[in-house]
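Chemist: would you be able to build a 3D model of this:
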Amino acid sequence: MQTITLQKSQTDKQTAVQITGSKSESNRLLLLKALYPELELDNISNSDDSNLMTKALVSTSDVIDIHHAGTAMRFLTAFFAVQDGREVVLTGSKRMKERPIKILVEALQHLGADIQYVENDGFPPIKIKGKKLSKHEVSLKANVSSQYISALLLIASKLENGLELTLEGDITSVPYVKMTLGLLEEIGVSTKFEGNVISVKPNARALTPQKLVVESDWSSASYYFSIVAISDLGTQVTLSSYKLDSLQGDSALVEIYKHFGVETTFGDNTITLKKVSDNKTTKTFNLVNAPDIAQTIAVTCFALGIACDLTGLHTLKIKETDRLVALKTEIEKLGGKVTITDKSLHLEASKEINELVSIATYNDHRMAMAFAPLALKVPIVIEDAQVVSKSYPTFWDDLEAIGFKIAQ
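Modeler: Okay, the predicted model is just below:
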């Protein structure tokens, strides 16, 4: 496991970074391409998760190990359920075997799927015997991971009668659901989202051949929003490739980081982030639609000595690690004071940051990347630094390119 030291650093005043395609969009489109081979994809994410997804979709093995890739586990569960005549066991890492999948499995079983648990009820590994599914109505609690919902929507057009999915209660991570529906519409699949009911029409025909370009990952951009927020006035970073009408929920960064004095300007497939003011007031954000940027925001606030209240975080407990506990543990090692519930985080304002603290990353790529911008304030140590390959393999190279000093 590679541990690196980020020496106290300063970014270049003006710099540019090319970021790989969105992991979220890539994994959805990779599954759709497996269902509709006439699609052509460009700017696919080079993340571990997308590489694992690609390999799993072309594998002929009867045991498929997706390691830590939670998105792949959920999407592939649905995919293999409709592969008539194919039998596979889906498994993963020790942590993956602790991440629940029962809600999705029960929904698929309700539609007629043949899925059994191999070890523990409700958790991977699972044995799937693919078959044609003719039932088309199912209900799901709306406050579960949006990946369960998206997994069902992605295979819906291949069900004999399509899908009518009723969501019960308040919907979690609506932008991720809308991303899935937007991609389905883009390739020519008919969908409807009214109230709490989502309908997808069946489609047995081949689609019109088309090339789809994946937008770069907004979650990965979040670390540059943090860097600019923590940097001196006038610092700017240009990132590509991004668009104003993004399908990604984390594009909420543009509005959120205005509160930190970061101005975002859209150019031709680019965004330029510039620090235009200082704002040290307490920050309050409901991140129910963008939980993946919670770690970035918490660390930004800590670096600036700002208090914050973050809510809408109930899905963080079932990520690569329990991200709320992990954030509390690591920020408190640095000298901060954090209070958490099962769905919120409160950070008190603090003036001091402990130097050369070794940050544990818990097999979680976002822990490594979210804490990296602290090197603008103090030297910091990141354990298991290569964990960033899960979503952003060139992260450390890109940080060095904009001025960060990194020692192995």
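
Chemist: from now on I want contacts and neighbour counts done on CA atoms only, so please keep to that.
Modeler: OK.

Chemist: would you mind measuring from the residue nearest to S199 when sequence neighbours are not counted to R366?
Modeler: In space, and not counting its chain neighbours, S199 is closest to E164: 4.5 Å by CA to CA, 6 or more residues apart in numbering. Separation of E164 from R366 (CA to CA, to the nearest Å): 34 Å.

Chemist: who has more neighbours, these two?
Modeler: R366 (26 against 21; other CA atoms under 10 Å).

Chemist: which other helices and strands contact the host helix or strand of that one?
Modeler: Following DSSP states H and E, one finds R366 within helix 365-371. In terms of contacts (3 or more CA pairs under 8 Å, 6 or more residues apart in numbering; DSSP states H and E), helix 365-371 is packed against helix 294-304.

Chemist: and this one, so I can compare the two:
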Amino acid sequence: MNLLLQTTHSNLKAQIPVTGSKSETNRLLLLQALFPNITLANTSNSDDSEVMQKALNADLSSRETRDLNIHHAGTAMRFLTAYFATQEGREVVLTGSQRMTERPIKVLVDALKQLGAQITYEKQEGFPPIRIKGQKITSNKVSIPANVSSQYISALLLIAPKLDNGIELTLVGEITSVPYIKMTLALLNDLDIQTSFEGNIIKVFPKQEVETKEMVVESDWSSASYFFSLVALSETASITLTSYKENSLQGDSALVEIYKKMGVISNFENNTLSLSKVPNFKPEILNLDLNNTPDIAQTIVVTCLGLGIGCHLTGLHTLKIKETDRLEALRVELTKLGATISVTNDSLTLQPSYTINHNVKIATYNDHRMAMSFAPLALKVPIIIENADVVSKSYPDFWEDMKSLGFFIS
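Modeler: Down below sits the predicted model:
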């Protein structure tokens, strides 16, 4: 499905309910599988979370090996690898889309094997599909490179309380995406599971049972990023998003400070986040290290193009192993729009530019964030988003919410 986006005005006003964070939801779904007396509210309605839930609920009562298809859901692949490694007597093969079979899993598999897990590769060494024979795991000391996807680290931390001896995890090298690790630890702490994170060593202590509790998922900050972009590119705006809190567990809440540099004012009141535009704001070139928040890089660079300013973004090495190689995808698509952009293995540099090409077709590469990050440019020029239904991976209601802001979508 290709969509043409355009608008006749750039004065935005709406109240938009955003569903729960995909990151929090998937962590809590795994914890709920380990501790069934937890209940969850405001969970994400994303494809990724549905895939995760379906896999956790799969009937594994028979002796036969079950094949579980995770499609494009990278978080689910990593979390479920750790989960099924601990499920005694169960055997599963985790597979996914063509792109998923190109996304590395070796770092996590090696760490789980250090703990005594039984995991083998069905095809290519280091990549899905993988065969997992669930084991009772008693070892508790494990080390993992610290500059890899934080999801590998979180996967180990989430299963830790149910292991007889918990986990003592040593992170080797410079740590990436610390907020996501801290989110995982905070969710464990909310269940009165004891943890510590000192220097490069994380400990999670064993806890076989937790108190019955409802866990309410905060709305997704990555999804909020597109509204920050829309406000920055608007003439005037008043957009209210629910349900958000000022002291969020989500690293992408850094949007508040980043977009302040692009003229966006954020106000929190009664679990809502209101965004408005500073009149006649003149932004300057942005220099940002996004090591802790790589998922908002696409939104930021597209906003900069729309504002006519340059940016230099670093800390982006994990973007090369996402749904697509996001750095290369950005280079190709922004160049179509007339931008001058260069990328390395971990950075991106955009030159200031004052014209944007009209009616350009933006390829999305099966990547939800490519579709949504480019959409706000419709405030500046008509734009065509290819394979637009890819947004269902994290934000199924995105195009309806764009319509509520007055965009024409055909």
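
Chemist: show me the contacts for the residue nearest to S199 of structure 1.
Modeler: 136-138, 197-200 (CA atoms under 8 Å, 6 or more residues apart in numbering).

Chemist: show me what R326 of structure 2 aligns to in structure 1.
Modeler: Using TM-score structural alignment, the equivalent of R326 of structure 2 in structure 1 is R323.

Chemist: how about that match, nearest residue that isn't a chain neighbour?
Modeler: L316 (5.4 Å).

Chemist: run a quick neighbour tally on that neighbour.
Modeler: 21.

Chemist: OK, contacts around it?
Modeler: 291-292, 322-324, 343.

Chemist: go ahead and confirm the match of R326 of structure 2 touches K317.
Modeler: Yes. Using CA atoms under 8 Å, R323 of structure 1 is in contact with K317, at 6.0 Å.

Chemist: so which of the two has more stuff around it?
Modeler: R323 (23 against 16).

Chemist: distance of the more buried one relative to V174 of structure 1?
Modeler: R323 of structure 1 is 20 Å from V174 of structure 1, by CA to CA.

Chemist: end to end, how far does stretch 164-177 of structure 1 reach?
Modeler: Stretch 164-177 of structure 1: ends 14 Å apart by CA to CA.

Chemist: flag every buried residue along it.
Modeler: 164-167, 171-173, 175-177 (16 or more other CA atoms under 10 Å).

Chemist: what does stretch 218-226 of structure 2 give?
Modeler: For stretch 218-226 of structure 2, by 16+ other CA under 10 Å, it's 218-226.

Chemist: contact partners of the helix or strand that the helix holding R366 of structure 1 is followed by?
Modeler: Following helix 365-371 of structure 1 in sequence order, the next helix or strand is strand 380-382 (DSSP H and E). With CA under 8 Å, 6+ apart as the test, strand 380-382 of structure 1 has contacts from 3-8, 355-361, 368, 372, 374.

Chemist: can you do 10 Å?
Modeler: Contacting residues not belonging to strand 380-382 of structure 1 are listed as 2-8, 334, 354-361, 367-369, 371-375, 406-408 [CA atoms under 10 Å, 6 or more residues apart in numbering].

Chemist: counterpart of F75 of structure 1 in structure 2?
Modeler: Aligned partner of F75 of structure 1 by TM-score structural alignment: F79.

Chemist: also T361 of structure 1?
Modeler: So, by TM-score structural alignment, T361 of structure 1 is matched to T364.

Chemist: give me the number of residues near that match?
Modeler: Using other CA under 10 Å, T364 of structure 2 is surrounded by 25 other residues.

Chemist: which residue ranges of the stretch 301-408 of structure 1 form strands?
Modeler: 308-311, 338-340, 344-347, 358-359, 380-382, 405-407 (DSSP state E, counting those that start in this stretch).

Chemist: let me have the ones you listed in a markdown table, extended by mean neighbour count.
Modeler: Shown next, in a markdown table, are the strands of the stretch 301-408 of structure 1 (neighbours: other CA atoms under 10 Å):
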| stretch | mean neighbour count |
| --- | --- |
| strand 308-311 | 20 |
| strand 338-340 | 17 |
| strand 344-347 | 21 |
| strand 358-359 | 20 |
| strand 380-382 | 23 |
| strand 405-407 | 16 |
